[in-house]
Each structure stands twice: as C-alpha cells, then as structure tokens.
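S.K.: what shape does this take:
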Amino acid sequence: MKFPLKIYDNYSLVQKNTLGLPSIARYYAEVNSVAELQTALVFARERQLPVIPLGGGSNVVLGDFLDALVVHVNLKGRTVLSRDPDCVRVRAEAGENWHEFVLWSLDNQACGLENLSLIPGNVGAAPIQNIGAYGVELTDYFLSLEAINLETGLVEDFDRQRCGFGYRDSVFKREKRDQYIIVSVTLDLDVTLKPNLGYGQLGDLLARRLGNKSPSAIDISQAVCDIRREKLPDPSEVGNAGSFFKNPEVSQSEMDRLKQAYPDIVAYPLGQNWKLAAGWLIDQAGLKGVREGCVGTYQKQALVLVNHGGATGRDVLSFSRQVQQRVNDKFGVQLEREPRLYMEDVDKIIR
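M.R.: All right, here's what the predicted structure looks like:
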C-alpha cells in the first residue's frame, strides 16, 4: 500500500529529545492532523510495529534504537470555545507548545495556568503527566480531552474521571498505557484571578517585587518563569528532561521518623500524608552537581539530571538508579522517575 504520509526510516531523534540523546527510530513520521495520524497508525498496524508518540521530547529517555514507528504529534490550534462571567473554556491541539499556550490563555483574560508557566513540552503530554508546579495541577482546570485509540484508529473523549488523574499520574501511564495518543485538550479557566502563592519561593518573590500590591496573573507567570530559569538549565544549552524524579509521598509516621532524624527536611502536607522535596533529598545525599562520565545532576538543582555531552539513554538510566540507591540508603525513601523510558526493547518498557 502506498502511503500519502511521508514516513522516514532509520531516522535520528537526537534533535527531537531535550536530553539530546542519540537515538534512531526504525520509522518516523510527523503528523499535522488527525487524518495523518490515523494514516500513520495504519502503517504501523500493517507492519505490526509499536507506536511511540513524541511531542516536545522533554519527558522521555530514549534508547539507541527504537524498533517502532515514532510519531511526532504536530497538531496545532488554540481556541476560546466559550466565555461566561466565571469561566473561559479553551481548547488546544496536542502539538501546541505548553508555555506558549499558557501565555495565550493569559492574553485572552483566562486565568489559572500562570503557576504552570515555562513547563517544557507540548499540550498533548500535559494530561499524561498531570503536570503541576507551585501548588497547581492540570487537573484543577481540566474538562476533557480527545485521544485516538491506537487499535481502532477512532477518536474517543475522556473526562476528568476517565483520565484517573493522580500526582504526576493518569490512566495513560497505567491501564491505558500505550493504547492512546492525545490529540486535543479542553480546559475551563477562571475569568477572575485566584492567586495560589503558598508554595515554594513564589509568594516571597512577589512580595519583594510588589510589596502589598496584589499580583496580576502576568506578574505570577513572570515570577514563575524567573524562578524556573534560575533553577533549571535551558535544554538548548545543557541536555536535560526537567525534573527527573517525583516528590515522594510518605505517611505521617514516616514523616515523624524523618523529621526526628532530619529536622530541616523540606516537606509539604498532602492530605493525611506528606510530600517530600526530592531535590532536597538528593542534595543531602551529596549528589548535587555530581558528574559521572557524561551524566550528572545539575549544579543549581539536584532534581535535574543533565547530559554533559555524549551520554546515551543507558547512561542516564544507570546514573538515575545510583541516585535512587543513594537516597534510599540515606533516608529509606524510594524515588520514582518522572520521564518515560524507551529503551531498545520497546515491547519491554522499563518502568
């Protein structure tokens, strides 16, 4: 069968992932519409190939060779669907850059995403990870999404309940893993700003800048960007995948144990439990700014693993395991990786 969509073989992905890892896809296609994506899925089904969706490439660790069809989801479009006195309903296609979408929403007097400014990646990846920062998560404003079923090629709707959101988690990382590709996301944003300033350095920075003046959504977005730029490396300069580990959750009894041993431990209440600052744990384990070969932790933020040049996916995975072991040895706490790992055997994804 002749396919109208351009599909490349033995395609280099080194420029398609923010860690800058060398990786070759057996097949690669860039899709700009739902119809093109459906065509790509037919190609993969006929050859019995796994399908790996790729957006901004910011939350993945790629192996040397991916025996699969890698699909770059490049669907574009941002729309204000409706507006009433309390809510602005917006829709974005999966290939839109997340940060540009946030700025667009603020330009359209739609508030809520300002704390999520400058998170790397595209809109389509946001629900998979249930991205969050500075006390706000995507689920707080999520209405629905559309996703293509890889087996049937049909578009299905997912509401919040069906997505099964959790902390940096969703049904797309669990029981629906590798079964769907997200093509659009719809959010209900606020007409009136409801500032969330109680997490991390954000409130302190805005107080220094504005005094007693109430911040605007733009003020909050700019402050978040400044904090992130100060702590996190630019992938165009230093290969990285952003925060590499989740902030671990512990029980009250476990928190009491840790607090007794480490009075300065950084943690935040989370219902009946506590969320620990993974970066602090890694730092206190003596791993901030450490380098082993081509891989290391960022000197300004231990939560970020960086490729100093020449690293492979296996190098990153090996170093991340050493970080997990050191933290577990010192604190008795197990860190969980955030990025999705695609190694050589794509049918045996390393979790």
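
S.K.: make it CA atoms for all contacts and neighbour counts henceforth
M.R.: Will do.

S.K.: which helix is the longest one in this protein?
M.R.: helix 313-331 (DSSP state H).

S.K.: where exactly do the strands run in the stretch 51-200 of the chain?
M.R.: For the stretch 51-200 of the chain, the strands defined by DSSP state E, counting those that start in this stretch cover 51-54, 60-62, 65-73, 78-83, 87-93, 132-133, 136-137, 142-149, 155-159, 180-190.

S.K.: of these, flag the one that's most buried.
M.R.: For the strands of the stretch 51-200 of the chain, the largest average neighbour count (mean count of other Cα atoms under 10 Å) is found in strand 60-62, namely a mean of 25.

S.K.: Leu341 contacts Val60, doesn't it?
M.R.: Yes - using Cα atoms under 8 Å, Leu341 is in contact with Val60, at 5.8 Å.

S.K.: sequence B follows; please return its structure for comparison with A:
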Amino acid sequence: MQIQSNFSLRHFNTFGLESVASFFAEVSSVEELTEILVDPVWRQSSKFILGGGSNVLFTQNVDALVIHPAIKGIDKINEDEHSIRLKVGAGESWHDFVMHCVEHNYGGVENLSLIPGTVGAAPMQNIGAYGVEIKDVVESVEAVSISEGRKRIFSNAECEFGYRESIFKKALKNQYVVTGVTFVLNKKPVINIGYGDVQKTLAEMNVSEPTIKDVSQAVIAIRRSKLPDPAQIGNAGSFFKNPEIPLEQYNSLKNAFPDMPGYPVSETMIKVPAGWLIEQAGWKGYRQGAIGVHEKQALVLVNYGGGNGNDIRELASTIQGSVEVKYGIRLTPEVNFV
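M.R.: You can find the predicted model right below:
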C-alpha cells in the first residue's frame, strides 16, 4: 500500500473538479484499511473517505489523508430455491454489480441500473430510482470504525435507511468506512415497472412480458436519454432531493400551479419532483461560463470543463432561493459539499 502526497482528485470525482489531497491511499482489503487506521503515524490525522466520487462537490483542497476503498469481490454466501445472498466488496462498481445480477437473473436491483458510484457508497446514500431503493435488498453492511479500526456489521434496521439517507450520513457520519455489503436477491424476480417512463420505454421496445434484463435495458435507455455521461460532461447526477411536503401545502400549491405533479408517500405527505420545480423556475439549460444546469434535465448541475466547485455551490444556492421564493419549498442537496 502506497501513500502519496499532494495527490490530484480530479479523476476521482464525477464533476471532474480539481482538488488536491494532502495524502492519498488506495486500500484493497479490510486488512490494509485497518493497518492504516491504527498506524501511529496516521491515527491522529484527519481522514476523508472517497469512493467513486459520484456524490461529492469539491470546493477546496482536502487537507487530510484521503482513503479510497478498492475492496473487490462478489461472493455467494448461500442460496435456496427462492433467493441468494451475495457479499460484495465496497470497491466494486455499482453498475457492474447490477449487470452481474441481471446476467444471473438475480432480481431486485435492475431498476438501479447505470447509477454511478461504488457498492460501498450505495447504502450510505440509500440510492434509489424507478420505485426501488437499495434498502429493499440490503441484509447488512460491513464497516470499519475510523477511530479504532474495528469491524462492525450493521443490520438493515441498524442502517436507519431513509430517503437518500442512512445512519452513515447522520449519527455516524465520518465515523465508519464501508467495506462490504450483503444483499438478498430474488431468484424468482418480481418485475417492478410502476413508473410510467419504464412502461413507456418497454412498450417502445415492443416488450409485453418483461424480464429483469428488459427492465434494466429500459432504465439504461431512460437514463442515457435524460442524464449526461460524466465522462463527457462533469456532473453528479441528481443534485437535489425530491422534496416531500405536507398534503395541505401541496393542495394549496396545486390550486396556484395546476400542472404541479405530486406523488403520495404517505397519507399526509406528497413528493414533488425537484426537477420540475427547477425547470418551472426557469433554470433548465442555464449556463454561466464553464458551469450550468443541464439542457435535458434541470435536476443535474454540470461542469462543462474547467469549472469551479464554489461556482457550482453558489449556483445551487441561487436555485434554492429561486424555487423557495416561487413555491415556498426549500430544496435539499443530495450531493455532499467538501
């Protein structure tokens, strides 16, 4: 294991923003991770855990030891007639893992195809798309405490999953490094095509009885049509969460803005698409120099090349204020600012 100094993180974040880490270490096993965490030389040093960098906005250099978990492996624990349990290394590409499951007809994650990032970062954010969240398939999360180097297994319940939230973003933020995730997947998949875009795309594909591979291909087609490829245009996918507001507030807004979409999340709460709010506030396709709002999806802030993280943060803040003035709704970023 090599520890490098003054290390550029530009290729370790999907915005493609320049940031320099004081020190950088890539760890390929739990043992290597533990070794560096308990090492007397590094034990008292500030540490920053960086996975695929698909949910981070660098606004400055990182004066810390940046640890990049590159722990690989997709291992079968056990299976029966109905399900299979897989333990997956934190450093595996999320999309590659989904493709592995689709190839083997393991159902449960096909709706999460083409989401960027690593398996280790997925439970921290409780990633979700098209009616599925990772909490639906996670059995447990293996993690190592940063302060002591001790391994702990978190059950699904202990992860305290919420909408784009988990205990790793709240009570235990910056206290653990996820090293592996155990999934329970369905060998007799139940197809989830409740979202209209998925149904529409499957119809365009002339698929009437979809398999999980069909659903995966439909989701990939939708995401490619709406979202820019980070390899081409720097971005972190959805920049803001879809806000959930009280039913009474939604009904009042609906009277003023009849076209406002909303989706019930409970008897008293309605989820409103953040992209719709941003677009209606006039931001879709906005550009200021090297940064802007994507022309096809207002929920995505972009770096066209040479952009600055602080400029993106300021743009996000301006959008928040604009939406709040018009609708009385304060948008919350999904992306973590550093």
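
S.K.: TM between them?
M.R.: TM-score of the superposed chains, computed with TM-score structural alignment, normalised by the length of structure 2, equals 0.97; 337 aligned residues with a Cα RMSD of 1.3 Å.

S.K.: before we move on, back to that, tabulate the strands of the stretch 51-200 of structure 1 (a markdown table), appending distance to Phe172 of structure 1.
M.R.: As requested, these are exported to a markdown table (distance: least, Cα to Cα, whole Å):
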| stretch | distance to Phe172 of structure 1 |
| --- | --- |
| strand 51-54 | 12 |
| strand 60-62 | 15 |
| strand 65-73 | 16 |
| strand 78-83 | 23 |
| strand 87-93 | 17 |
| strand 132-133 | 16 |
| strand 136-137 | 16 |
| strand 142-149 | 10 |
| strand 155-159 | 11 |
| strand 180-190 | 7 |
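
S.K.: who wins for proximity to Arg291 of structure 1 among those?
M.R.: Nearest to Arg291 of structure 1, of all these, is strand 60-62, at 18.0 Å by Cα to Cα.

S.K.: now that closest one on structure 2. Mean distance?
M.R.: Mean deviation of strand 60-62 of structure 1 relative to structure 2 after superposition (mean Cα distance after the TM-score superposition for structure 1): 0.8 Å.

S.K.: what lies in contact with that strand?
M.R.: 17, 19, 21-23, 241, 312-313, 316, 339-343 (Cα atoms under 8 Å, 6 or more residues apart in numbering).

S.K.: mind putting those residues in JSON lines, distance to Gln252 of structure 1, neighbour count and secondary structure included?
M.R.: JSON lines is the format used below for those (distance: Cα to Cα, whole Å; neighbours: other Cα atoms under 10 Å; DSSP: H, G, I helix; E, B strand; the rest coil):
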{"residue": "Asn17", "distance to Gln252 of structure 1": "38", "neighbour count": "23", "secondary structure": "coil"}
{"residue": "Leu19", "distance to Gln252 of structure 1": "36", "neighbour count": "30", "secondary structure": "coil"}
{"residue": "Leu21", "distance to Gln252 of structure 1": "40", "neighbour count": "28", "secondary structure": "coil"}
{"residue": "Pro22", "distance to Gln252 of structure 1": "43", "neighbour count": "19", "secondary structure": "coil"}
{"residue": "Ser23", "distance to Gln252 of structure 1": "43", "neighbour count": "25", "secondary structure": "coil"}
{"residue": "Ala241", "distance to Gln252 of structure 1": "31", "neighbour count": "27", "secondary structure": "strand"}
{"residue": "Thr312", "distance to Gln252 of structure 1": "39", "neighbour count": "21", "secondary structure": "coil"}
{"residue": "Gly313", "distance to Gln252 of structure 1": "36", "neighbour count": "23", "secondary structure": "helix"}
{"residue": "Val316", "distance to Gln252 of structure 1": "33", "neighbour count": "22", "secondary structure": "helix"}
{"residue": "Pro339", "distance to Gln252 of structure 1": "28", "neighbour count": "20", "secondary structure": "coil"}
{"residue": "Arg340", "distance to Gln252 of structure 1": "30", "neighbour count": "17", "secondary structure": "strand"}
{"residue": "Leu341", "distance to Gln252 of structure 1": "31", "neighbour count": "19", "secondary structure": "strand"}
{"residue": "Tyr342", "distance to Gln252 of structure 1": "35", "neighbour count": "22", "secondary structure": "strand"}
{"residue": "Met343", "distance to Gln252 of structure 1": "37", "neighbour count": "21", "secondary structure": "coil"}
